[in-house]
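# the following block contains a protein sequence and its predicted model.
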Amino acid sequence: MVLEGLLYSPSHEWVKVEGNEAYVGISDHAQESLGAVVFIELPKVGATIKKGETFGAVESVKAASDLYLPVTGKVIEVNSTLEDAPETINDDPYGSWILKIELLDDSELEDLLSGKEYETSIEE
């Protein structure tokens, strides 16, 4: 399932923009590929992370995978409920955001994929 209205990165993160802030999570396709998520590493609030840099990791019963920030931002909040219940990403990947950032270069949003473009990319 791919939600319209979100932006997607080729590395399977989604971005929901609200003004100059954005929520970031992983796509349904990503959580499905990973399998049952058992641990998530969250970044520190206040950290500035550049586009393409690792902001954390997600571990499942199958594999561990780094998470890459699709746009440059300053971490203003993390979803700390994921520390105790990382499996909520499997249950609701689009409701279980991982971090909230202040956008530092919103022109980078133009490099992300629309829902339709992302859906096409994962079908190939």
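All right, it came through fine. Keep in mind it's a predicted model, so treat the numbers as computed, not measured.
# make it CA atoms for all contacts and neighbour counts henceforth
Fine.
# Val17 contacts Tyr23, doesn't it?
Yes - using C-alpha atoms under 8 Å, Val17 is in contact with Tyr23, at 6.6 Å.
# ok, now how distant is the residue nearest the centre of the chain from Glu124?
If you average the C-alpha coordinates of the chain and look for the closest C-alpha using C-alpha atoms, centre = their mean, you land on Gly25, 2.6 Å from that point. Using C-alpha to C-alpha, to the nearest Å, one gets 22 Å for the distance from Gly25 to Glu124.
# second structure for comparison follows:
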Amino acid sequence: MSLPTDLKYTEEHEWLAERDDVVRVGVTPYAANALGDIVYVDLPEVGKQITFGEACGELESTKSVSDLYAPATGEVTAVNEAVIDDPAQVNADPFGEGWLLEMRVTEYGKLLDSAQYAELTGE
């Protein structure tokens, strides 16, 4: 799967898409493939303040449990209830219906463009 060039990425394998005054967040196909079949998603509550680089949720797969790291600092404004009900969407459509949360960002951490992320992952 080719990487969308209009997104930003983190070294922890999250993607960010600007949507009006909020940012939509998900995990990359690289992360979804490494995890295997995702069977449970735990996301922060709407209104919660999250801090760049700190764990803010979990993705559980048939292989392991992995922390979801905040890709920026700010307030969670929405969570994707559909992936909580059907976690397999994260594997099936990570850049689309498998998004995880939206947030109003107050501070960004280190972000990569698609070429830098591709170099990081060898894709």
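Alright, I've got the coordinates. Predicted model only: the values in this text are computed from it and were never measured.
# quick one: TM-score?
In this superposition the chains share a TM-score of 0.93, using TM-score structural alignment, normalised by the length of the second structure; 121 aligned residues with a C-alpha RMSD of 1.3 Å.
# so Ala32 of the second structure sits against Phe95, correct?
No - counting by C-alpha under 8 Å, Phe95 is not a contact partner of Ala32 of the second structure; they are 10.7 Å apart.
# what's the neighbour count on the nearest residue to Glu108 of the first structure once chain neighbours are set aside?
Here the nearest residue to Glu108 of the first structure in space, its sequence neighbours aside, is Val71; by C-alpha to C-alpha, 6 or more residues apart in numbering that works out to 5.8 Å. The burial count assigned to Val71 of the first structure is 27, neighbours taken as other C-alpha atoms under 10 Å.
# Leu68 of the second structure too?
23.
# and it, what element?
Secondary structure assigned from DSSP states H and E places Leu68 of the second structure in strand 65-69.
# with Val105 of the second structure instead?
Following DSSP H and E, the helix or strand that holds Val105 of the second structure is strand 101-108.
# what's the first helix or strand after that strand?
Next along the chain after strand 101-108 of the second structure, taking DSSP H and E as the criterion, comes helix 114-121.
# contact partners for the closest residue to Arg104 of the second structure other than its chain neighbours?
Computed as C-alpha to C-alpha, 6+ apart, the closest residue to Arg104 of the second structure that is not its neighbour in sequence is Val22, at 4.7 Å. If a contact means C-alpha atoms under 8 Å, 6 or more residues apart in numbering, then Val22 of the second structure has Thr77, Glu102, Met103, Arg104, Val105 as its contacts.
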